[in-house]
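> Just need the structure, nothing else, for what follows:
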Amino acid sequence: MKPPRNNRPGSGPSRPPSDRGPFRAGGPNRTSGPGGKPRGEQRSGHGGETGYRDQKPRQGGFQPRPARSAQTRDGQPRDAQPRDGQPRDGQPRDGQSRDGQPRDGQPREGQHREAPRVALNQIEQPRGAQPHRSHAGPQRHHQEAPRHVPEAPKGTVWLYGRHAIAAALANPARRLRRLLLTEEAEAEISQSIRPPWALTPERVDRARLDHLLGRDVVHQGAALLADPLSPPSLQSVLEKTGAIIVLDQVTDPRNVGAIMRSAAAFGAAAVITQDRNAPEETGALAKAASGALETIPLLRAVNIARTIIALKAANVWCIGLDAAGTPLSGPAFADRRVALVLGAEGEGLRRLTRETCDEIAGLTIKGAVESLNVSAAAAVALYELSRR
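Below you'll find the model as predicted:
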């Protein structure tokens, strides 16, 4: 029988099998064979030749660590402390003063130390851990819920308010989709517009409308899903009579709706807003207009200054409303068609808009109030122009 290949003569020192693990102190001497004889003295059965060489430990191989002494160099045990109870470095132990007495607030040896009380909400959860859920049901938080924004299909808008919906039902240019009414709202709208209508209403309760439009919306029990109105051209507006209102970056939909309501009350021809910095046709705007959205054309202009230039080319006298201007007098414009230009509340007219107007006029205000809301100022100015 041949010896293993790695233990043949001239093959180098042998290695222990991998399943025996590293050499450990105190174990059997693996360099000895049966009977305690060195492996180098064993003979193989092939002509008396040596089957194994004398094994020597490899240089740099694993060496066992010497056992750690339980005593220090001075002969004392390692864990032993001096009899005075002080550590070797002379510092007092934790919880003791230098005289060996416990510090203030620290329990004496053998006493139980009470753990500090920590609120449950102060316990830090481990990273990635799920918070504990109570079986008592969800807790109520005293935080204001975010306002619900009415969602409508693309290209449509939810209108609400009894006057706004009654005017929309009477407008043949308005394309209607769905009509949701409570019993009370249907009875009131039927008094102003006799049924049958172009759309059959769906009977709902207020809770459903609150969920659809939001609890902060004053819908008066009526909601209408419809398409936005197509704005007319500026040329069609110039063919009508009446003043024209131009709004320079008025962004509040309620202000725009209130101005449209005043425009309808004083016989204005149209309201022109900027295309970008102006509100879209929404339910809030329609409710503030109280039906005027269906009767007063609402135009959107890309550039207000160019629109004013186009109005001036059509013989329309453009008046910019500002507190620094001369008092507005309606009889002074008896023989002219007027366009009233109003700026955003607070900022007023922009520089280019102001310079493009024919003149700047203001309102006579008496008292401690320096200015008016833009919708209130528009109503006063339209009333003054109606006196001519």
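> okay, CA-based contacts and neighbour counts for the rest of this
Fine.
> give me every residue that touches Ala173.
For Ala173, the residues meeting the contact criterion (CA atoms under 8 Å, 6 or more residues apart in numbering) are Leu229.
> which stretches of this protein form strands?
For the chain, strands defined by DSSP state E occupy the ranges 157-160, 176-181, 202-203, 222-226, 244-248, 270-274, 298-301, 316-327, 337-343, 359-362.
> For the fourth one, which outside residues touch it?
With contacts defined as CA under 8 Å, 6+ apart, strand 222-226 is touched by 152, 156-162, 165, 174-182, 185-186, 209.
> one more time with 7 Å, if that's ok
Contacts to strand 222-226, defined as CA atoms under 7 Å, 6 or more residues apart in numbering, come from residues 156-162, 165, 175-182, 185.
> To compare with the earlier structure, here is another sequence to fold:
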Amino acid sequence: MSETTVIFGLHAVRTLLRQRPERAALLILQKGREDARINELVQLAQSKSIKTEWRDTRELDRLAGDERHQGACLQIRSVGALGEGALDDLLDAATTPPLLLVLDGVQDPHNLGACLRTADAAGVTAVIVPKDRAAGLSATVRKVASGAAETVPLIQVTNLARTLRWLKEREVWIVGTDDQAEHSLYSSKLTGPLAIVLGAEGSGMRRLTRENCDALVSIPMSGVVESLNVSVAAGVLLYEAVRQRS
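Got it, this is the predicted structure:
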């Protein structure tokens, strides 16, 4: 029997019902809540022959933990992060120069979810994270990602530095981010097969990660803050790459 997990939140549930209905097992809605957005979910579930149950608020609170469920939870057949071997297949299957986002030890699930959401919007081929000391695919990550956790491959690797060296052998250009880098991302080439590397909250990239980057770039900062949240930085870098590629 397939393992299941629960995602929650109106947008995340709607996205999965539309894009991956084959993974949906049970739609769970809050009793007494019947508005346009909830009715849309009911209709989507009916059109895909997905069972719907109405339960009290306490049950949805239990399923969602400390997170806001907005009256909707969806039990899905779980697909976790992919292994290192999947990355080779993704690169082989790419019909355009791959764009990868590498997160070196991002531990906050809200940041990982936000990065996945941005990665989906920017057309990223895959997001790469280390297995240890980093956030994985939790229910919170899936909710914050608003459906992107179901569309963007998340690759977990045992040794990130080794993976970066392997990507170089695949002719992928590795660009890391550093507040003290001499070159701004706006003066750097971000076309062709590319991996953008961001460090963990606070500590940044680890030494071996930094040493395996082909280039380091900075995001210009004009105010008093020294750095951006990692998910915001991911958006800035990815969309500069998108702009250059278009």
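> before we move on, back to that, nearest to Leu234 of structure 1, out of the strands of structure 1?
Each of the strands of structure 1 has some distance to Leu234 of structure 1 by CA to CA; the shortest is strand 298-301, at 7.7 Å.
> Check the mean deviation of the closest one from structure 2.
For strand 298-301 of structure 1, the mean deviation from structure 2 after alignment is 0.8 Å (mean CA distance after the TM-score superposition for structure 1).
> equivalent range in structure 2 for that strand?
With TM-score structural alignment applied, strand 298-301 of structure 1 matches the range 154-157 in structure 2.
> List the buried residues of stretch 129-136 of structure 2.
Across stretch 129-136 of structure 2, burial judged by 16 or more other CA atoms under 10 Å covers 129-131, 134-136.
> picking up where we left off before, let's have the strands of structure 1 in TSV, adding distance to Val369 of structure 1.
As requested, these are arranged in TSV below (distance: least, CA to CA, whole Å):
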stretch	distance to Val369 of structure 1
strand 157-160	34
strand 176-181	42
strand 202-203	47
strand 222-226	38
strand 244-248	23
strand 270-274	27
strand 298-301	31
strand 316-327	12
strand 337-343	18
strand 359-362	14
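> buried stuff in stretch 74-88 of structure 2?
Neighbour count says stretch 74-88 of structure 2 has 74-77, 80-81, 84, 86-87 buried, by 16+ other CA under 10 Å.
> nearest residue to Lys168 of structure 2 other than its sequence neighbours?
Ile174 (7.3 Å; CA to CA, 6 or more residues apart in numbering).
> quick one on the thing from earlier: narrow the contacts of strand 222-226 of structure 1 to just the buried residues.
156-162, 165, 175-176, 179-182, 185.
> Tell me, how many residues neighbour whatever residue of structure 1 lines up with Val124 of structure 2?
With TM-score structural alignment as the criterion, Val124 of structure 2 lines up with Ala268 in structure 1. For Ala268 of structure 1, the neighbour count with other CA atoms under 10 Å is 23.
> follow-up on the earlier one: for Arg387 of structure 1, which of the strands of structure 1 is the nearest?
The nearest among these, by CA to CA, is strand 337-343 at 13.0 Å.
> which residues in structure 2 does the closest one match up with?
Against structure 2, strand 337-343 of structure 1 falls on residues 193-199 (TM-score structural alignment).
> looking at the strands of structure 1, which is closest to Ala376 of structure 1?
Closest among these, using CA to CA: strand 337-343, at 11.2 Å.
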